[in-house]
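A.B. asks: No letters, just coordinates:
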């Protein structure tokens, strides 16, 4: 049977390329044997549900346990009505159990408890009549909130001492976040902020991204099935761009083999991987779109804004930093500090944040193109300066992150340029004091560095020239732009203070300095 790369919902081993789930969760079997309750949290679309379904089947097929993955999501609409939520959840569970388990391992029909403890009564009765120890994975736990969430957690905690004969031997809560971050108040503005009322968990751990070797194995399945080769360089680039994020790994391969290079005789090269990456970023499928929605949350903004600008992270609650880590939006870098999780997200985040500004841009004729369609860098500079003097400051109000409004307005302008047939790449990191941008248009590559001059800080010119030297060296360029956004108080309007000058960097490169 033909198989496919999957980007929608749980994988099915008969039609999808997939990796063995237990290899990504090596500790679980030991936790189950020790009769532990635990939490598995990871961002959306990294394979949690696929892993739980697969692992439950493996445990059941071993003959040692009865195991099943059950969802709590249908109870989400009844956040203030635990009774209604329990009825909906149990109805859903009955259907799932009949689908996943043979008749002899299913619980008796009609198990019901008193109002407010139907979940606990069901699990208790099933554990007592089960021919083997019961292991349950409760998916989408963080879809619940308020009274319903607390009721379910308390029922599980109440039954915990009676395991394994009077309650599941082992139980896992599966969701995007750890227990402390589950929503409690209406609207999700407050959180439990502790493991209570689920202080019985022995561990919380996350489902890791694919390793480079995992990506090789996954892509090799397609090669074995079709003969279509992923070159080693293409696999390396796919891993670099995604950092092993499973949805992205699958999405890049799916875009290539189903749309860009459908002929199996065509080898998959880095050029095709880059082409797929650009399509995904521009299209912003559900995965990337849902990630982008988080950027408007205040606790996300407080961390992402300094990352984009390269400034130091101010005092932020540990829970907020953990929240972004749990979402998979940021990671802790080996060099120290937080950074956006992978190069694709690094492109998506500023693109999304500058989208409102892009939509607010006035009509701009592409005067920066020569008659043959090539990019004229000097004319582009003149066009940008004219745009910046007239429209820069008014457009600041169109940006959702006011502290980096100049960055977003400039990127909106550059996106207008790149949309004519080029690409825009960015590099930024918390505490670096800069954002680097590379505009590629045909045979022309333009490297630039964005710096901020804030109150209480020294002129960033010299530091910027040194940093730009390093960036241009990596691009193999001898010229570039250094853009200094002067954000000090009491200055004249941008239209009056925007200037340019030519200077030489410490390494002897010709640099155009733009101040505005």
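C.D. replies: Done, it's in. Values in this document were obtained by computation on a predicted structure and should not be read as measured data.

A.B. asks: use CA for all of it now, contacts and neighbours both
C.D. replies: Fine.

A.B. asks: What is the burial count for residue 112?
C.D. replies: Residues lying near residue 112 (other C-alpha atoms under 10 Å) number 16.

A.B. asks: and the gap between it and residue 137?
C.D. replies: 20 Å (C-alpha to C-alpha, to the nearest Å).

A.B. asks: repeat for residue 482
C.D. replies: Here residue 482 is placed at a distance of 54 Å from residue 137 (C-alpha to C-alpha).

A.B. asks: hang on, residue 70 packs against residue 96?
C.D. replies: Yes. Taking C-alpha atoms under 8 Å as the definition, residue 70 is a contact partner of residue 96 at 6.8 Å.

A.B. asks: Of these two, which one has the most company?
C.D. replies: Higher neighbour count among residue 70 and residue 96: residue 70, with 25 against 15, using other C-alpha under 10 Å.

A.B. asks: here's the one I want to compare it with:
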């Protein structure tokens, strides 16, 4: 079976085009060899689990360690029932070990001990029974909250002193956010650790980088090698410019072109195909985009995004890490001179999302193709006049329930343009003009 571009879940070697773990996480083997505990974080669907699974398989195959990726998400439903959460996590851990490790490296029966010490006792027993140093990559740790999160971090910290024979030799906490942003209180999503003290044994926090232009070229070249279908140099550069290397978007653009637009292998993929795929992704708002953009309702995110949209200076309390939190989510990037939305596709989708519902049932909302001149050009003068009339009639109504009030006129204009062209053109969004 030919490989494909993956947009759902971890990549599987042999099934999907992918960049090797060594290229994406060059620091991790040295940290593991030095028996370090560390944090790896990156936005969703940037390839954390894919890279870690590949790395764990390489370490185990090399015969130097017994390495495996364990998901902690099974404990999510029990934020304050440590026992139930731990039993769910360990049940899933045994299933994972059965699939990914040979029998001699799998854990022994889990101990029957009190809930607050079950995880550490289980990992200690596994490390003692394992003939090799045990390496655990604990994925989705930030899915845990409340007492369960504090208990897990505390047990890992307490077991650290017993390495390497009596506890896992190396452990990585992997998730969307750095450890300081893990949530403590189940009923209040804004209550965070504020510092890494419950896991102060970590030596470093790594952030998985987005693809470089060379990595995008390498990924797309794998498709060319297997199918003969080429990406023009300009198409690869355009894909990178629109995404700035965000891995899910890079794969999604190619998947859209190859599997949904069904561009035949004999046809080279050009910038026009990339632009068309980007517009289709923006309109469709796939699961990745929807889950990311749900964060726009978070007050911490709004405090950063709103001034970026308005083109004003991003102001934040120097003791607040709202900016870093928004960067960790993948919505924002910081350059030498500015704070800006992470990439042009996110920039386009954000304004579309914020404009959702503004025109429902509103008199004077634009109709598709209502501003097309007989020769096919855009009737810009007519569009601006109609928008001006629309704004003056509906300003109070549109502004009433808009959370991003500082940029309501901007968002409304862009939403108006989107509905006016209705997919028959492109709106090139520039914030803060």
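C.D. replies: Sure, I can see it. Remember, predicted model here, so these are calculated numbers, not experimental data.

A.B. asks: what ranges do the strands span in the stretch 201-350 of structure 1?
C.D. replies: With DSSP state E, counting those that start in this stretch as the criterion, the stretch 201-350 of structure 1 has strands at 201-206, 330-332, 338-340.

A.B. asks: mind checking which of the ones you listed is nearest residue 393 of structure 1?
C.D. replies: With C-alpha to C-alpha, the closest approach to residue 393 of structure 1 among the strands of the stretch 201-350 of structure 1 belongs to strand 338-340: 27.6 Å.

A.B. asks: residue range for the closest one in structure 2?
C.D. replies: Using TM-score structural alignment, the residues of structure 2 aligned to strand 338-340 of structure 1 are 339-341.

A.B. asks: what's in contact with the matching stretch?
C.D. replies: 305, 308, 314, 331-334, 347 (C-alpha atoms under 8 Å, 6 or more residues apart in numbering).

A.B. asks: those strands in structure 1, which residues are they?
C.D. replies: Counting by DSSP state E, residue ranges of the strands within structure 1 are 37-41, 66-71, 134-139, 170-175, 201-206, 330-332, 338-340, 422-428, 435-441, 444-453, 479-486, 499-504, 510-515.

A.B. asks: after superposition, how close is the fourth one to structure 2?
C.D. replies: Right, the one you point to is strand 170-175 of structure 1. Here the mean offset of strand 170-175 of structure 1 against structure 2 after fitting is 0.3 Å, by mean C-alpha distance after the TM-score superposition for structure 1.

A.B. asks: Remind me what that strand packs against, helices and strands.
C.D. replies: Using 3 or more C-alpha pairs under 8 Å, 6 or more residues apart in numbering; DSSP states H and E, the elements in contact with strand 170-175 of structure 1 are strand 37-41, strand 134-139.

A.B. asks: for the second one, same thing?
C.D. replies: With contacts defined as 3+ C-alpha pairs under 8 Å, 6+ apart, the packing partners of strand 66-71 of structure 1 are helix 48-61, helix 82-100, strand 134-139.

A.B. asks: quick one, what contacts the residue lying closest to residue 261 of structure 1 once chain neighbours are set aside?
C.D. replies: Spatial nearest neighbour of residue 261 of structure 1, excluding adjacent residues (C-alpha to C-alpha, 6 or more residues apart in numbering): residue 268 at 7.7 Å. Residues counted as contacts of residue 268 of structure 1 (C-alpha under 8 Å, 6+ apart) are 228-231, 234, 256, 261.

A.B. asks: want to try CSV for these, with distance to residue 170 of structure 1 as columns?
C.D. replies: CSV is the format used below for these (distance: C-alpha to C-alpha, whole Å):
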residue, distance to residue 170 of structure 1
228, 43
229, 43
230, 41
231, 43
234, 42
256, 41
261, 46
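
A.B. asks: Which of those are buried, as a ChimeraX select command?
C.D. replies: Selection of buried members from the contacts of residue 268 of structure 1 for ChimeraX, criterion 16 or more other C-alpha atoms under 10 Å:
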select :228,229,230,234,256
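
A.B. asks: Closest one to residue 205 of structure 1 out of the contacts of residue 268 of structure 1, please.
C.D. replies: Nearest to residue 205 of structure 1 among the contacts of residue 268 of structure 1: residue 234, at 31.0 Å, using C-alpha to C-alpha.

A.B. asks: tell me the contacts of the closest one?
C.D. replies: Under the criterion of C-alpha under 8 Å, 6+ apart, the contact list for residue 234 of structure 1 reads 268-271, 273.

A.B. asks: Would you format the strands of structure 1 as CSV with distance to residue 472 of structure 1 included?
C.D. replies: Listed next are the strands of structure 1 as CSV, based on distance: least, C-alpha to C-alpha, whole Å:
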stretch, distance to residue 472 of structure 1
strand 37-41, 40
strand 66-71, 51
strand 134-139, 48
strand 170-175, 43
strand 201-206, 38
strand 330-332, 26
strand 338-340, 22
strand 422-428, 12
strand 435-441, 9
strand 444-453, 6
strand 479-486, 7
strand 499-504, 13
strand 510-515, 10
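
A.B. asks: Nearest to residue 55 of structure 1, out of these?
C.D. replies: Short answer: strand 66-71, nearest of the strands of structure 1 by C-alpha to C-alpha, at 8.4 Å.

A.B. asks: Mean per-residue distance, that closest one versus structure 2.
C.D. replies: Strand 66-71 of structure 1 sits 0.5 Å off on average (mean C-alpha distance after the TM-score superposition for structure 1).

A.B. asks: Can you give the distance from that strand to the centre of its chain?
C.D. replies: 27 Å (C-alpha atoms, centre = their mean, to the nearest Å).

A.B. asks: Which residues does that strand contact?
C.D. replies: Residues outside strand 66-71 of structure 1 that contact it (C-alpha under 8 Å, 6+ apart) are 52-53, 56-57, 59-60, 89, 92-93, 96-97, 100-101, 105, 130, 132-141.
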